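Undergrad: Below is the structure, and that's it, no one-letter string:
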């Protein structure tokens, strides 16, 4: 009996039988302790025909994989694999078990996908909050990419000093925050994302503008212009004990802030990936503290009791493509 590789679609008529199979499997006290990963490893072993090749493919120690399969066989009360000099192969009982298991896992995957995406034709809404500085660089790229991948989700971007994820649909706050703040919101789930390197923007006529790299200490006598809500992020970026220059907060867009810089009213920080957005009259230079780049971490935070299906899709998207 040939066994199709994991991921092949089972006939639709098998779906109910597959779910019953899972139910029957979990009735056994021993089977209740079987982890989903172990079941997936069994399929990999069948496909590779070798514990060694399967362990390399699955990224698990060879002996640990062998032990997991042995425990699975004990819980099932039957041999799933023949062991021989050339590797392993499924027993007749193992073939039946693995064939049904493959269908079960595919049905489970399909069910989870439906839960994440909801009804494809239904236009969904997702509000994403930011503390200002972070809604640029890779954060903005991620939002744009998400919108292109999920045209059925309408995304609203909201900037604020301390945007908070709302509790559920119909709340007054945002669904998820993408923030540079290390201050976690009580009760919120958190996903650590990427690190962005910061650069400094100065007027083209500034005495330091000719330097390709500027040390933080050289900004001590400067006026640092920030947007609303960004000042408290600086300590996270530069670290405790580092002297901050004079800070002036403006309730304006990033574009206006950089125009102020270009006219000699101060300096500003941006993600180095946004250097092309610097207007005429200003230049972007690398920033260092003790010779090391200045980096700021980004996080996604959301409340677990938010029932918005678009939020689930967005978090899965971030975890798959951007999670640290």
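TA: Yep, it's here. Nothing here was measured: the structure is a model prediction, and the numbers come from that model.
Undergrad: CA atoms for contacts and neighbours, from now on please.
TA: Will do.
Undergrad: What helices and strands are in contact with the lengthiest helix in the chain?
TA: Longest helix in the chain by number of residues (criterion: DSSP state H): helix 92-117. Helix 92-117 is packed against helix 15-25, helix 36-48, helix 309-321, with contacts defined by 3 or more Cα pairs under 8 Å, 6 or more residues apart in numbering; DSSP states H and E.
Undergrad: That helix relative to helix 36-48, how many degrees between them?
TA: Orientation check (axes from the mean of the first three to the mean of the last three Cα atoms, to 10 degrees): helix 92-117 against helix 36-48 gives 120 degrees.
Undergrad: so residue 235 is in which element?
TA: Counting by DSSP states H and E, the element that carries residue 235 is helix 234-238.
Undergrad: After that helix, which helix or strand is next?
TA: Downstream of helix 234-238, the next assigned helix or strand under DSSP H and E is strand 246-250.
Undergrad: Check which helices and strands that following strand is in contact with.
TA: Short answer (3+ Cα pairs under 8 Å, 6+ apart): strand 246-250 packs on strand 223-227.
Undergrad: The structure to be compared is supplied as follows:
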């Protein structure tokens, strides 16, 4: 589309100094992306003063920069009046494209930096604390033994944040529960385990056995399509940033959640009950990394994670056969 082609030309435009040479004050990434970053700030704030404060520049300079961008593109991006600022139809379209372009630019830059650090540096694993299938300790132990030249750093994340960190280059690899956003990632399943329903100790379902999803959905609905989190009908999803906060919201009766059995084993709480749900799908853990990655350290981590998971599955199956001859 014409606007996208012109926009990309703006992204790659550089400033000239007074001698006519290409000038990159502040670094190439900031200068090349500056017009779009200014536009996005105004589009998100819909207020030039707030956007200028956010960007750390003067409001008149921001206004001139946005006007210059509109002139370059040959379109109006904002409807301005003394009382309000609003995006035009073209501005709404450009905001989507600009966020994509800036995200790709930032991710490419960070991946390059991460790649340089991994060579002789360190490998960064993004993982949600307690949500790794009980694999983390053994994986770390084997990795440290086999790859001592590239230390492994563990970064604990918020809920469902891991794939984005790998895509952005802030992490090199992750262990995550399926389903997750696989865009730009390669992945391999590690192991599956039952899910248990976390609910308040005084909830009507807490004393029942043989719970089905229909029982759960009688008075609750998924927070989003396919979500493992359920909220009371007519209610919204309460805020939480990590597993501890999530479990506290469950204890308060604000929500219920289907979580992997390994999470239940590590989180016994007096005000919380864990109950099996007969027809709940299993939780599958996977290891994920950037597609087309050429990192030997990432390849070693994936191989070790798969081996540890295979050993864990074999032990679990042996125990099951022994318990039920």
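TA: Arrived safely, thanks for sending. Worth saying up front: this structure is predicted, and the values here are computed from it rather than measured.
Undergrad: Once they're superposed, what TM-score comes out?
TA: Overlay of the two chains. TM-score (TM-score structural alignment, normalised by the length of the first structure): 0.47; 184 aligned residues with a Cα RMSD of 3.7 Å.
Undergrad: which secondary structure elements does the following helix or strand past the longest helix of the first structure contact?
TA: Proceeding C-terminally, helix 92-117 of the first structure gives way to strand 124-130 as the next helix or strand, assigned by DSSP H and E. If you count contacts as 3+ Cα pairs under 8 Å, 6+ apart, strand 124-130 of the first structure packs onto strand 153-159, strand 176-179, helix 309-321.
Undergrad: try it again with 6 Å
TA: Applying 3 or more Cα pairs under 6 Å, 6 or more residues apart in numbering; DSSP states H and E, we find strand 124-130 of the first structure packed against strand 153-159, strand 176-179.
Undergrad: Dump the ones you listed to JSON lines, plus distance to residue 116 of the first structure.
TA: Shown next, in JSON lines, are those (distance: least, Cα to Cα, whole Å):
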{"stretch": "strand 153-159", "distance to residue 116 of the first structure": "12"}
{"stretch": "strand 176-179", "distance to residue 116 of the first structure": "16"}
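Undergrad: Need these in CSV (columns: mean neighbour count).
TA: CSV is the format used below for these (neighbours: other Cα atoms under 10 Å):
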stretch, mean neighbour count
strand 153-159, 16
strand 176-179, 26
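Undergrad: picking up where we left off before, tabulate the helices and strands packed on helix 92-117 of the first structure (a markdown table), appending mean neighbour count.
TA: What follows is those, written out as a markdown table (neighbours: other Cα under 10 Å):
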| stretch | mean neighbour count |
| --- | --- |
| helix 15-25 | 15 |
| helix 36-48 | 18 |
| helix 309-321 | 17 |
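Undergrad: angle of the helix or strand harbouring residue 148 of the first structure against strand 153-159?
TA: In this assignment (DSSP H and E), residue 148 of the first structure forms part of helix 137-149. With the same axes, to 10 degrees applied, the angle from helix 137-149 of the first structure to strand 153-159 works out at 160 degrees.
Undergrad: of all the helices and strands packed on strand 124-130 of the first structure, which lies closest to residue 98 of the first structure?
TA: Nearest to residue 98 of the first structure, of all those, is strand 153-159, at 37.6 Å by Cα to Cα.
Undergrad: now for the closest one, which elements pack on it?
TA: For strand 153-159 of the first structure, the elements it packs on are strand 124-130, judged by 3+ Cα pairs under 6 Å, 6+ apart.
Undergrad: at 10 Å what do you get?
TA: Counting contacts by 3 or more Cα pairs under 10 Å, 6 or more residues apart in numbering; DSSP states H and E, strand 153-159 of the first structure is packed against strand 124-130, helix 137-149, strand 176-179, helix 309-321.
Undergrad: Among the ones you listed, which comes closest to residue 15 of the first structure?
TA: Residue 15 of the first structure lies closest, by Cα to Cα, to one member of those: helix 309-321, at 24.0 Å.
Undergrad: returning to that earlier point: residue 73 of the first structure is nearest to which of the helices and strands packed on strand 124-130 of the first structure?
TA: strand 176-179 (43.4 Å).
Undergrad: Give me the neighbour count for the nearest residue to residue 15 of the second structure once chain neighbours are set aside.
TA: Distance criterion Cα to Cα, 6 or more residues apart in numbering; nearest residue to residue 15 of the second structure, sequence neighbours excluded, is residue 23 at 5.4 Å. Around residue 23 of the second structure there are 15 other residues, counting by other Cα atoms under 10 Å.
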